[in-house]
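[1] Quick one: sequence and predicted model below, then my questions.
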Amino acid sequence: MDFELLVKTQDGLIAAGQCRDLGISADKVKHWVRERSWRVITRGVYLVDVHMLEAKPLTPRRLIRAAQLALGPHAVIVLESAAELLGIEGLRRGKQIHVSLEGPYARPRRLGNAVLVPHQLVLRSTDVMEIDGMRVTSAARTVADLMLKVRRYEAISALDHALNRALISEDELPILYQMMAGRRGVKSARKWLEQADGRAESPLETRARLRCADGGVPPDDLQVLIQDERGVVIARADMLWRRYRLIGEADGEAAHSMPEPIFRDRVRQNALAAAGFSVVRFTWTDTLDPDRIPRIVRAAMRGQSC
């Protein structure tokens, strides 16, 4: 593979070892770094065109790529970093990059990068896949590992999102159970598996549902089509309490902030009110308080009972 094609396939990055293989001397590399044509991203890994940063900053993906190049072809991207590459949402964004080195390659080394966190996970060949040339734990293995590491709301949010996006299937849940066997935290994580629901379309929906369940007011159903008296579908409810004709909606900040969505929401809200439904809306901030969402739901239930 020639230089330009290699760099293009690696998000504009190249490793020192790859430079040697291409006949680029260490002196040339040092010269380009001094001239600021190249930039050191991490030890032994370079961005070959610093002007790329103006159009494409150092995204998490590019930093993960740099970590993989620094540690070599046997490195496997794991945990939150694997979730980033797989598109699994619901986790706190952090600067750390998690990489596992298998077997004989898992020897202590100075990484020269404080955000690069090395692990030594026992991985089978079926636990590892490839994304654009990077070795990454599979979606199932990534979620299983995360459920043993992160807090409950993050763990279930990540699992819900993976299910909703068909990154893993309901049939694979027993496999996750097996992947966690004998590992620290497995007792709690296995309970969390039972609380997953792939119908949740966002981490916000998952968190709102869990707050309701924890507060003693779990919804009866999710993603329910609501019809008017003529049988015309007027809405799809994120959450529904049937007895109270109460709908719960998870509101992302951007979803309803523009004029057209606001207009559609008003039309929809009026149609639901005419059909006898009440709507309560939850934001991400609401989910940070354990009592706020259950309190909102109970107040709405009382109003619908009058």
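    Arrived safely, thanks for sending.
[2] only C-alpha atoms for contact and neighbour calcs from this point on.
    Noted.
[3] Could you find the closest non-adjacent residue to Val7?
    Leu13 (5.5 Å; Cα to Cα, 6 or more residues apart in numbering).
[4] Distance of that neighbour relative to Val29?
    The spacing between Leu13 and Val29, counted by Cα to Cα, to the nearest Å, is 13 Å.
[5] Second structure for comparison follows:
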Amino acid sequence: MTMHPTLLRLLQAQDGLVTSAQAEEHGFPTRTLRRRAQDDGWERVAPRVYLAGGREYGDRPRIRAAWLWAGDTGVVSGPAAAWWHGMLDRGPSEVTVTVPRRVGLRGYPGVRVRRRDLDPDDVTHAKGIRLTGHALTALETAITVPDGSAFLDRALQKHVPFHDVYLAYCRNMGARGFARAAALLTAAADRADSAAERILVTLLRAAGITGWTPGLPFQQWKIDIGFPAERIAIEIDSWAWHTDVQRFRTDRFKGNALVGAGWTLLRFTWHDLTNRPDYVIAQIRAALHTAAATA
């Protein structure tokens, strides 16, 4: 059976995918789809969704297939939406589709359904599918991927303004996982430095390390955390999205001045403090041990 040209164009626009309902509309009945699946290498990749023979089933068609299966009320969300927006280099193994609470869909292997009524401001269209907008996608992905703080940092640098992410958080307060989102967002706000310093202070106290002073004056600057007796300075690098050119230069001037004055300078990032605190404490202990041995 020869396919109608409009169906061929549809397959081209949909990465080689077609739903049984779309095929019926173009004079291609479901029994023919099944025959193609049996004889011509077509593949049923989701309930009522078929991939034309010879087409590769990579991340893009896999995510589109999940949305086609969910229908017009479905919204691709989480890491799958992040990949679609260009925020992740690789598509996730599981695609999440958010549907309204009233919709009774159940997922299938590789596709998870989340029931939630999304605000229209959190939904967009891109490359032929509905998905969460950049702001909500950044938040929902940050609370899902292993290094969420690093992911959110990159998203704020390249894809979405902080203000938009904050508004998306406000619209979705109380949603599952958003307590974690609140912590990440607080750290990404203008008070990110003080939040990071509080974490470092907590780590130092838990490790029983004493002799440090927060905001220790040095020339025209202040050291984030300083050990005056050992002349060790700890500086916490701001999130990249939050650092302008002037601040970057000032931090480097201060660092060079510290080293020139004979201080040992240790620099840590937010990611160091939250994802590898043992490394941070080990580096500080090593610096203190060296200072004591050379005193």
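    Thanks, I have the structure now. All values derive from a computational prediction rather than experimental measurement.
[6] What TM-score do the two superposed chains give?
    Superposed pair, TM-score by TM-score structural alignment, normalised by the length of structure 2: 0.65. Supporting alignment: 247 aligned residues with a Cα RMSD of 4.4 Å.
[7] between Leu13 and Val29 of structure 1, who's got more neighbours?
    Set Leu13 of structure 1 next to Val29 and count neighbours by other Cα atoms under 10 Å: Leu13 wins out with 23 against 19.
[8] The more buried one -> structure 2?
    Aligned counterpart of Leu13 of structure 1 in structure 2: Leu17 (TM-score structural alignment).
[9] can you pull out the strands in the stretch 51-200 of structure 2?
    Per DSSP state E, counting those that start in this stretch, the stretch 51-200 of structure 2 carries strands over the ranges 75-77, 95-99, 111-115, 123-126, 129-132.
[10] what range in structure 1 matches the third one?
    Which is strand 111-115 of structure 2. On structure 1, the counterpart of strand 111-115 of structure 2 by TM-score structural alignment is residues 116-120.
[11] And the matching stretch, what's buried?
    Going by neighbour count (16 or more other Cα atoms under 10 Å), the buried part of stretch 116-120 of structure 1 is 116, 118-119.
[12] and what of stretch 82-100 of structure 1?
    For stretch 82-100 of structure 1, by 16+ other Cα under 10 Å, it's 82-86, 88-91, 96-100.
[13] What of stretch 121-136 of structure 1?
    128, 134-136.
[14] Using CSV, lay out those residues together with distance to Val279 of structure 1.
    Shown next, in CSV, are those (distance: Cα to Cα, whole Å):
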residue, distance to Val279 of structure 1
Val128, 44
Met134, 45
Arg135, 45
Val136, 42
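[15] And those residues, which two are furthest apart?
    For the buried residues of stretch 121-136 of structure 1, the maximum inter-member distance is 10.0 Å, found between Val128 and Met134 (Cα to Cα).
[16] shared neighbours, the two?
    Here Val128 of structure 1 and Met134 share the contacting residues Val76, scored by Cα atoms under 8 Å, 6 or more residues apart in numbering.
[17] wait, doesn't the match of Leu13 of structure 1 sit right on Val49?
    Yes. The criterion here is Cα atoms under 8 Å, and Leu17 of structure 2 meets it with Val49 at 6.8 Å.
[18] so what sits against both of these two?
    Residues touching both Leu17 of structure 2 and Val49 by Cα under 8 Å, 6+ apart: Ala65.
[19] tell me the helices in structure 1, going along the chain?
    Counting by DSSP state H, structure 1 has these helices, from start to end: 3-9, 16-21, 26-34, 52-55, 60-71, 79-86, 139-147, 152-164, 173-179, 186-194, 203-214, 259-274, 284-287, 292-305.
[20] Have a look at how far, on average, the fifth one is from structure 2.
    Plainly put, helix 60-71 of structure 1 ends up 1.2 Å away from its match in structure 2 on average once the two are laid over each other (mean Cα distance after the TM-score superposition for structure 1).
[21] And for the third one?
    Following the fit onto structure 2, the mean deviation recorded for helix 26-34 of structure 1 is 1.7 Å by mean Cα distance after the TM-score superposition for structure 1.
[22] So which bit of structure 2 is that helix matched to?
    Under TM-score structural alignment, the match for helix 26-34 of structure 1 is residues 30-38.
[23] Run through who's touching that stretch.
    Under the criterion Cα under 8 Å, 6+ apart, residues 20, 23-24, 42-44, 50, 53 lie in contact with stretch 30-38 of structure 2.
[24] gap between it and the chain center?
    39 Å (Cα atoms, centre = their mean, to the nearest Å).
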